[in-house]
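**Q** Dropping the sequence and predicted coords here.
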Amino acid sequence: MSSISSPDAAVASEGPPDSPKPPARRSRRLSFNLRQSGIYVAFALIVALFAVLTDGALLQPQNISNIVVQNSYILILAIGMILIIIAGHIDLSVGSVVAVTGAIAAVLMVEYAMPWPLALLITLVAGAAIGAWQGYWIAYFGIPAFIVTLAGMLLFRALTLTVLGNQGIGPFPDEVRTLANGFTGGYLGNVGLGPLGGADLVSLLVGVAVIVGLAVSQWRARAGRLRYGQVVDPLPVFLLRIVAAAAVIGFVVVQLARFRNLPWVLILLAALVLGYSLLTQRAVFGRRIYAIGGNLQAAVLSGVKVKSVVFWIFVNMGVLSALAGVIFAGRLNQAGPTAGNAFELDAIAAAFIGGAAVQGGVGKVVGAVTGGLIMGVINNGMSLIGSPSERVMLVKGAVLLAAVAFDVWTKRRTASATS
């Protein structure tokens, strides 16, 4: 009697089934992360736009140097502000703290003829004390940062007028003015760059070192993600990003070297960006800042000492505000009662334009500095084309609103995609 074989029997008659195949390796498609990379694309487009509108004047060596020097104190404030915003807070007092610490430095250096290193140290300690005062009320007493720093904005402005007697104090020592406005010397002489002329060799070597350091660090970070099985960009995309970053750094360094070499304040900024980037990305303290801003209750349950972290980020903001106050006063060569007006708005705008989230938990130091540079390029570019001040404020306000709207839109888009 013949039997009708079923499909399963037919398969079985062919022999034992094949051994299970490992899951296919998922390759990352060529993609573009708007939230992470959009700020840098926007920065490039804004620079290109104003380079065209100014007939190339924006990218001239002297103008690039002016952009760096004129916005240095805002960039320093943005580094501290991004940490506070990541933790879910805000600081409205930094402009007044810049004014009062600049006034303290002026009194110590000019009226009391104190050696400038000691006066600078005392000024930084005063900034830390101001930050500790505000951090205590916020972290341990529980008053919202908005209220505490709003009160601080008024208190420290009044203290500035008291210290200065409603008049400016100057001039500052040459060393302080050099830090704010000076440039490194041409230690090894100039080298020829063909049609570009000559440039300082030391500045060029510094640029090469920065590019090599960036490439090595990014390569090691990529290799580390691969070891842990994380998804990374395809190698061609990764190399393209490194080349683009190297081209930008190389161009800026060459232009600065052609003018008067590297500004000292740029070297200070580079050290701050490197140090705070390592703090936020590699140190436990930095991870705790993100944890507090991302999910406060989860951070508490995880054992994070929230009050201590919040207290110290405001102390840090006070120190950076004092440093910015000394640099701003040194740049003007006097401490004035109106110093620091609206600096808090520029620092907050730089952080949000640079990718910080309104709710906290998101942001990068490099992004905040990029946001500050965007504001600086807009100011400088519109000044070069002769735009009135009200139009500059209009454009800056529109850029800030667009940046925050973009952050909200990307969050909603991500939430709808995962739901």
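**A** That came through fine.
**Q** going forward, measure contacts and count neighbours with C-alpha atoms only.
**A** Noted.
**Q** Residue 259 versus residue 190, what's the distance?
**A** Per Cα to Cα, to the nearest Å, residue 190 is found 11 Å from residue 259.
**Q** cool, residue 156 as well?
**A** Counting by Cα to Cα, the gap from residue 156 to residue 259 is 39 Å.
**Q** Tell me where the stretch 151-300 of the chain has helices.
**A** Taking DSSP state H, counting those that start in this stretch as the criterion, the stretch 151-300 of the chain carries its helices at 174-181, 201-227, 235-259, 264-282, 284-294, 296-301.
**Q** and residue 7, how many neighbours?
**A** 9 (other Cα atoms under 10 Å).
**Q** quick one on the thing from earlier: out of the helices of the stretch 151-300 of the chain, which comes closest to residue 142?
**A** Among the helices of the stretch 151-300 of the chain, helix 296-301 comes nearest to residue 142, with 14.1 Å by Cα to Cα.
**Q** Report the buried residues of the closest one.
**A** Of all the residues in helix 296-301, those buried under the rule 16 or more other Cα atoms under 10 Å are 296, 299.
**Q** what residues does that helix touch?
**A** 288, 291-292, 306 (Cα atoms under 8 Å, 6 or more residues apart in numbering).
**Q** 10 Å instead?
**A** 87-88, 288-293, 302, 304-307, 361 (Cα atoms under 10 Å, 6 or more residues apart in numbering).
**Q** Looking at those, which is nearest residue 325?
**A** So of the contacts of helix 296-301, ranked by how close each gets to residue 325 (Cα to Cα), first place is residue 87, at 23.9 Å.
**Q** Please name the nearest non-neighbouring residue to the closest one.
**A** In space, and not counting its chain neighbours, residue 87 is closest to residue 293: 4.0 Å by Cα to Cα, 6 or more residues apart in numbering.
**Q** Below is structure B, check it against A:
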Amino acid sequence: MENAKIVMKKYTMVLVLLLVTLFFTWVTNGKMLLPPNVNNLIAQNAYVFILAAGMLLCILTGGNIDLSVGSVVCFVGAIGGTLMVNSGWNIFVCILVMLVVGGLIGAWQGFWIAYVRIPPFIVTLAGMFIFRGLSNVVLKGLTVAPMPNNYLNLFNSYVPDVLGGPKNFNLTCMVVGIAGCLIYVFVIIKSRMNKVKNGYELEKLTGVIVKGAVICIAILAFTFRLAQYKGIPTVLIWVGVITGIYAYITSKTTAGRYFYAVGGNEKATKLSGINTNKVYFIAYLNLAVLAAVAGMVTIARLNSANPTAGTNYELDAIGACFIGGASAYGGIGTIPGVVIGAILMGVINLGMSIMGVDANYQKVVKGLVLLAAVIFDVVSKREKNK
């Protein structure tokens, strides 16, 4: 009974995601899972995955957030779009410039937060106003469009079917899905063998098999739907690489564990010899660079740079983190959890859009989901400490 409770608690958001997906599939008469809509789920929410991966590191340090990322997305996109469209700069030079600008913004905000110890809320709130205003200055209140085709090919196109499948089915996409499942199974088996070799406690084999089967089925179903549309979106590759890197950093590296340590107990972490100021600085520097990447993705998806781009992006990223299991107090949270949170938000947005729900009511639902996730976190901690 106790094990069942632990499993239910561990996979609560996965079950919620499954139920919400089934609900919207039912009320939309299956439209939710049509290939174009599955593709839109990725294309429209790519920025959430990218920003949430960086936002998690900030939240881990003690529940801190960055309110400026939406404005940074707009500002970086405005600079890149202006240079590419109005000045005709090489796209790779523009990409480098956008990354450097993001890094400078992160260093600026990280300095005040980490070394002067101004509260992150205040620094990033100021940044939200500053960079939104600068975006309008750069764009002069106008929309810059369209983006060069070779730039769109990097962020807003599809991987061609190099295996030469049928006309309406991208065989390459399906093969990638199958390969992904095989790699996942190999990693699970290798991890279990290492635990046996080192004498670590093992998870029940039944649970491992069931979890592996569910994940593989989800991967195959997802890639099958994409294969029925246009194949693998290039933006999915960017999202996959970024979330994969950050999943490895947070779970397998010493530097990644520092963020958890600072959020768990900053004083103890400092006494153990870890430079906590540097941890804060890296968290905000990192997030601003990811905001620059999100800016690249955004102007490619919109095929333009405009003064309103990135509005409320910071709230979507924060919501994905908390819904995905990150603690409002810091020290708890994972990249897989963040991915689940981002997908859940995307499914809710897409499902309500297909149903024709008013945009204002969509915001109400998202707010209630976020509140429920945080309440769950607080109540769980309270019960654990009893």
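**A** Great, that's in hand. Computed from a predicted model, the values in this text were never measured in an experiment.
**Q** quick one on the thing from earlier: more crowded one of residue 156 and residue 259 of structure 1?
**A** Neighbour tally, residue 156 of structure 1 and residue 259, criterion other Cα under 10 Å: the higher count belongs to residue 156, 22 against 18.
**Q** corresponding residue for that one in structure 2?
**A** Aligned counterpart of residue 156 of structure 1 in structure 2: residue 131 (TM-score structural alignment).
**Q** got it, and residue 329 of structure 1?
**A** Aligned partner of residue 329 of structure 1 by TM-score structural alignment: residue 299.
**Q** dump the residue contacts of that match.
**A** Residue 299 of structure 2 is in contact with 73-74, 76-78, 80-81, 144-147, 151-152, 155-156, 305-306, 309-310, counting by Cα under 10 Å, 6+ apart.
**Q** State the helix or strand in which residue 120 of structure 1 lies.
**A** Assigning secondary structure by DSSP states H and E places residue 120 of structure 1 in helix 116-135.
**Q** Quick check: which helices or strands does that helix pack against?
**A** Other elements packing on helix 116-135 of structure 1 under the criterion 3 or more Cα pairs under 10 Å, 6 or more residues apart in numbering; DSSP states H and E are helix 94-106, helix 145-164, helix 174-181, helix 306-332.
**Q** Structure 2: which residue goes with residue 75 of structure 1?
**A** Counting by TM-score structural alignment, residue 75 of structure 1 corresponds to residue 49 in structure 2.
**Q** Its match and residue 174 of structure 2: what is the separation?
**A** Separation of residue 49 of structure 2 from residue 174 of structure 2 (Cα to Cα): 23 Å.
**Q** more crowded one of the two?
**A** Set side by side, residue 49 of structure 2 and residue 174 give different neighbour counts by other Cα under 10 Å, the larger being at residue 49 (29 against 25).
**Q** And the helix or strand containing that one, what's buried?
**A** Taking DSSP H and E as the criterion, residue 49 of structure 2 maps to helix 35-60. Neighbour counts over helix 35-60 of structure 2 (16+ other Cα under 10 Å) mark 35, 37-39, 41-43, 45-60 as buried.
**Q** likewise stretch 373-382 of structure 2?
**A** 373-374, 377.
**Q** In helices, which of the residues you listed fall?
**A** 373-374, 377 (DSSP state H).
**Q** aligned partner of residue 251 of structure 1 in structure 2?
**A** Under the alignment (TM-score structural alignment), residue 251 of structure 1 maps onto residue 221 of structure 2.
**Q** Its match against residue 34, yeah?
**A** No: judged on Cα atoms under 10 Å, residue 221 of structure 2 makes no contact with residue 34 at a distance of 11.5 Å.
**Q** In stretch 275-287 of structure 2, which of the residues would be classed as buried?
**A** For stretch 275-287 of structure 2, using 16+ other Cα under 10 Å, the buried residues are 276-277, 279-287.
**Q** cool, and stretch 184-198 of structure 2?
**A** Result for stretch 184-198 of structure 2 [16+ other Cα under 10 Å]: buried residues 185, 192.
**Q** conserved subset of the contacts of residue 299 of structure 2 in structure 1?
**A** Compared against structure 1 with both residues aligned by TM-score structural alignment, their matches' Cα atoms under 10 Å, the contacts of residue 299 of structure 2 retain 73-74, 76-78, 80-81, 144-147, 151-152, 155, 305-306, 309-310.
**Q** returning to what we had before: quick one: contacts for the counterpart of the residue nearest to residue 87 of structure 1 in structure 2?
**A** Under the alignment (TM-score structural alignment), residue 293 of structure 1 pairs with residue 263 in structure 2. Shown in contact with residue 263 of structure 2 (Cα under 10 Å, 6+ apart): 57-64, 269, 327, 329-332.
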